[in-house]
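Engineer: Only the shape, not the letters, is given here:
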């Protein structure tokens, strides 16, 4: 399996040299500054690729070519954005970059309620708490109809949670939820989020599913022609939030999207942390069912809190996810591919990482510190080495 590392570009405080010293050989990155819906020019792709190559690394995976809101909503610019998406895939393929991660989460990407959650050992994690997001939804965002999405008991708990917050915690929750997408400099306002959510009121879960299907019908044949492998990232967290539908959270969801386009280009980013945050997801069974369509893997482990609708990012081998069992399935699939002449190597990265040691107090993209990910990749490399020797 190819060991990769996410890098957010030249402004990332974690350098390409850091990634190489951590043991990664491949880089996962994107041209984050190009807005969704626009074409990535070949010369710009090549410039980024040269930067990565000059550090002794390979640009292995694009994460992400973001899908525009016009595509997700089938808005007025849908066809132009589809054409531009296909043009970007063509340009990436011409540069030899053929694994492209994307997601179909509306408005917001992954969502947490605390980016600086201190664990008992003093390390810093990210955390999601339903009471906090309910407090935000009901009493800060004041989303119309929010009360219909939360039970009376949840609303009482949310009110209590709000009352417990200091003014600084209140403001920090707002910044955390509306912080935008990782790797971008955009910060969303409450009005923006409120209006963006409202634009999905008439779309709903089935409408968003249908729009994903239309996206795949339009893009996958071209991706197949270019030799590009698209791989959708699951919802994070895998549940509806703020009135927004989520459609890549369960095995049934993943099977639905695979059924929309038969091409090998229609694949999955298997994210153990995202899917593992949902207790009814059997990750080993899921990975077995979709193994042939896995193009990229995020390995991390979340820890659900007993008696509380909450989870936090745990050290990679210490959460609810059985990383060893998943690694066994991935090694088996990679060997099957090698024997059949299929795409043999599966790229993976240690997804997220806790702030430890010199990470604490140092700036980094949330979830992507240097030393915490160094530890995570080292742990995963140890598991991989053992599994390959014993399987």
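Structural biologist: Nice, thanks for sending it over. Just so it is clear, the structure is predicted and the values come from calculations on it, not from any experiment.

Engineer: contacts and neighbour counts: CA atoms only from here.
Structural biologist: OK.

Engineer: so after the helix or strand hosting residue 160, what's the next helix or strand?
Structural biologist: Assigned by DSSP states H and E, residue 160 belongs to helix 152-164. With elements assigned by DSSP H and E, the helix or strand that comes after helix 152-164 is helix 167-177.

Engineer: In addition, the following structure is provided for comparison:
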């Protein structure tokens, strides 16, 4: 397992590369050019600028999250071919600095959705929270009005132009079904995966977060069956997945360890985090510790260990603790604690395995 840490750049992140470097076992950052709109080619000079900064800190930049998919590709519009060509040019440029994995998603309009970015937990920390009834009862037109009335309204990881074009996007997706979205994803993969293979970069799709329909919009990367379907659309190792335990885990019917074991050869990137799911469908991010959430982190890490996972992993979202002022979900302290918790589980399995191997060899002799 190769541990990495999400970083939004020196101008957009409260966490410095110097601090990331001090987290034991972290070898690189997961980065992106957040100022380049979806659909445009990532300029090589800007990529090299990021590389110089990350290299100077003694870290790797093997994983990009995300090279976002333009909505015209998801909608299957005639203009998608030009945007796919732009995506290929970005892959070309990323290959020149030895990027190995691109994490992306195929969620219409919204990426991850939460209703409160700073919900208070019992211990006084705050975390990202999802109130199901509030989302279920949202009128998309009212949401559009709210955003239109506040030009400064933002969401972490989002391009402002997407937020402020919601009205047009809702209209565009009005008659788009799950089957339509599957067809458009297959078209994209058929075009892009052979090109990614040529440049030795894996395309790792992130599951929908949360993994169910939002405001009538289709969502398809939601379950073990659907991930299997995705991988069979283009049966190529470069058509891979970012297995996010938190995104998939908020549906408690999703068996994360079973997914890891089935898709072990196609997981290029792992987001390993815990989440507490309530009976009414609400959920909140928690510490990574198993006891604090609804997911068995021990069994999740065990599945990665037993399948000899050698891909990239990151702790994903964290709480806001010790009065840290940070990007919602992306502070230093709790994610660093999460990494050490994950390494503790991993090291225990590793040392136990070594001890058993030594005992067996001694017995044979």
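Structural biologist: Received the coordinates, thanks. Note that the structure is a prediction, hence the values are computed from the model and not measured.

Engineer: Let me see the TM-score of these two.
Structural biologist: TM-score of the superposed chains, computed with TM-score structural alignment, normalised by the length of structure 2, equals 0.90; 346 aligned residues with a CA RMSD of 2.0 Å.

Engineer: sorry, back to before: in structure 2, what stretch matches the helix holding residue 160 of structure 1?
Structural biologist: Alignment note (TM-score structural alignment): helix 152-164 of structure 1 is unmatched in structure 2.

Engineer: got a list of contacts for that helix?
Structural biologist: 131-132, 134-135, 138-139, 147, 170 (CA atoms under 8 Å, 6 or more residues apart in numbering).

Engineer: Give the buried residues for that helix.
Structural biologist: For helix 152-164 of structure 1, burial by neighbour count (16 or more other CA atoms under 10 Å) applies to 154-155, 157-159, 161-162.

Engineer: Out of the contacts of helix 152-164 of structure 1, which comes closest to residue 59 of structure 1?
Structural biologist: residue 132 (37.9 Å; CA to CA).

Engineer: and the gap between the closest one and residue 254 of structure 1?
Structural biologist: For residue 132 of structure 1, the distance to residue 254 of structure 1 (CA to CA, to the nearest Å) stands at 28 Å.

Engineer: Pick out the most distant pair among the contacts of helix 152-164 of structure 1.
Structural biologist: 147 and 170, at 19.9 Å, using CA to CA across these.

Engineer: hang on, the earlier thing: among the contacts of helix 152-164 of structure 1, name the ones in helices.
Structural biologist: Using DSSP state H to define helices, the subset of the contacts of helix 152-164 of structure 1 located there is 131-132, 134-135, 170.

Engineer: Out of those, who's the most crowded?
Structural biologist: Of all those, residue 134 has the most neighbours under the rule other CA atoms under 10 Å, reaching 26 neighbours.

Engineer: Could you find the counterpart of that residue in structure 2?
Structural biologist: Using TM-score structural alignment, the partner of residue 134 of structure 1 in structure 2 is residue 136.

Engineer: likewise residue 279 of structure 1?
Structural biologist: Counting by TM-score structural alignment, residue 279 of structure 1 lines up with residue 252 in structure 2.

Engineer: And the strands in the stretch 251-391 of structure 1, which stretches?
Structural biologist: 266-271, 294-299, 301-304, 310-314, 347-350 (DSSP state E, counting those that start in this stretch).

Engineer: Residues in contact with the third one: which ones?
Structural biologist: Here strand 301-304 of structure 1 makes contact (CA under 8 Å, 6+ apart) with 272-274, 276-277, 310-321, 323.

Engineer: what's the answer for the first one, then?
Structural biologist: Strand 266-271 of structure 1 is touched from outside by 101, 216, 220, 229-234, 254, 258, 287, 293-300, with contacts defined as CA under 8 Å, 6+ apart.

Engineer: Run the angle between it and strand 294-299 for me.
Structural biologist: 10 degrees (axes from the mean of the first three to the mean of the last three CA atoms, to 10 degrees).

Engineer: what's the mean distance for strand 266-271 of structure 1 versus structure 2?
Structural biologist: By mean CA distance after the TM-score superposition for structure 1, the fitted strand 266-271 of structure 1 averages 0.3 Å away from its aligned residues in structure 2.

Engineer: next one: the last one
Structural biologist: When structure 2 is overlaid, strand 347-350 of structure 1 sits 0.6 Å from its aligned residues on average, using mean CA distance after the TM-score superposition for structure 1.

Engineer: Please work out which residues of structure 2 line up with that strand.
Structural biologist: The aligned range for strand 347-350 of structure 1 is 312-315, by TM-score structural alignment.

Engineer: now the helices for structure 1?
Structural biologist: 16-21, 42-54, 69-73, 78-94, 130-135, 152-164, 167-177, 190-198, 204-226, 251-260, 272-276, 283-290, 323-340, 370-390.

Engineer: May I see those helices arranged in a markdown table, with distance to residue 61 of structure 1 as well?
Structural biologist: Output for those, formatted as a markdown table (distance: least, CA to CA, whole Å):
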| stretch | distance to residue 61 of structure 1 |
| --- | --- |
| helix 16-21 | 15 |
| helix 42-54 | 11 |
| helix 69-73 | 22 |
| helix 78-94 | 10 |
| helix 130-135 | 32 |
| helix 152-164 | 40 |
| helix 167-177 | 27 |
| helix 190-198 | 29 |
| helix 204-226 | 15 |
| helix 251-260 | 20 |
| helix 272-276 | 18 |
| helix 283-290 | 20 |
| helix 323-340 | 17 |
| helix 370-390 | 17 |
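
Engineer: Please work out which of the ones you listed is packed deepest.
Structural biologist: Among the helices of structure 1, helix 272-276 has the highest mean neighbour count (mean count of other CA atoms under 10 Å), at a mean of 25.

Engineer: tell me what that helix is packed against?
Structural biologist: helix 283-290, strand 294-299, strand 301-304 (3 or more CA pairs under 8 Å, 6 or more residues apart in numbering; DSSP states H and E).
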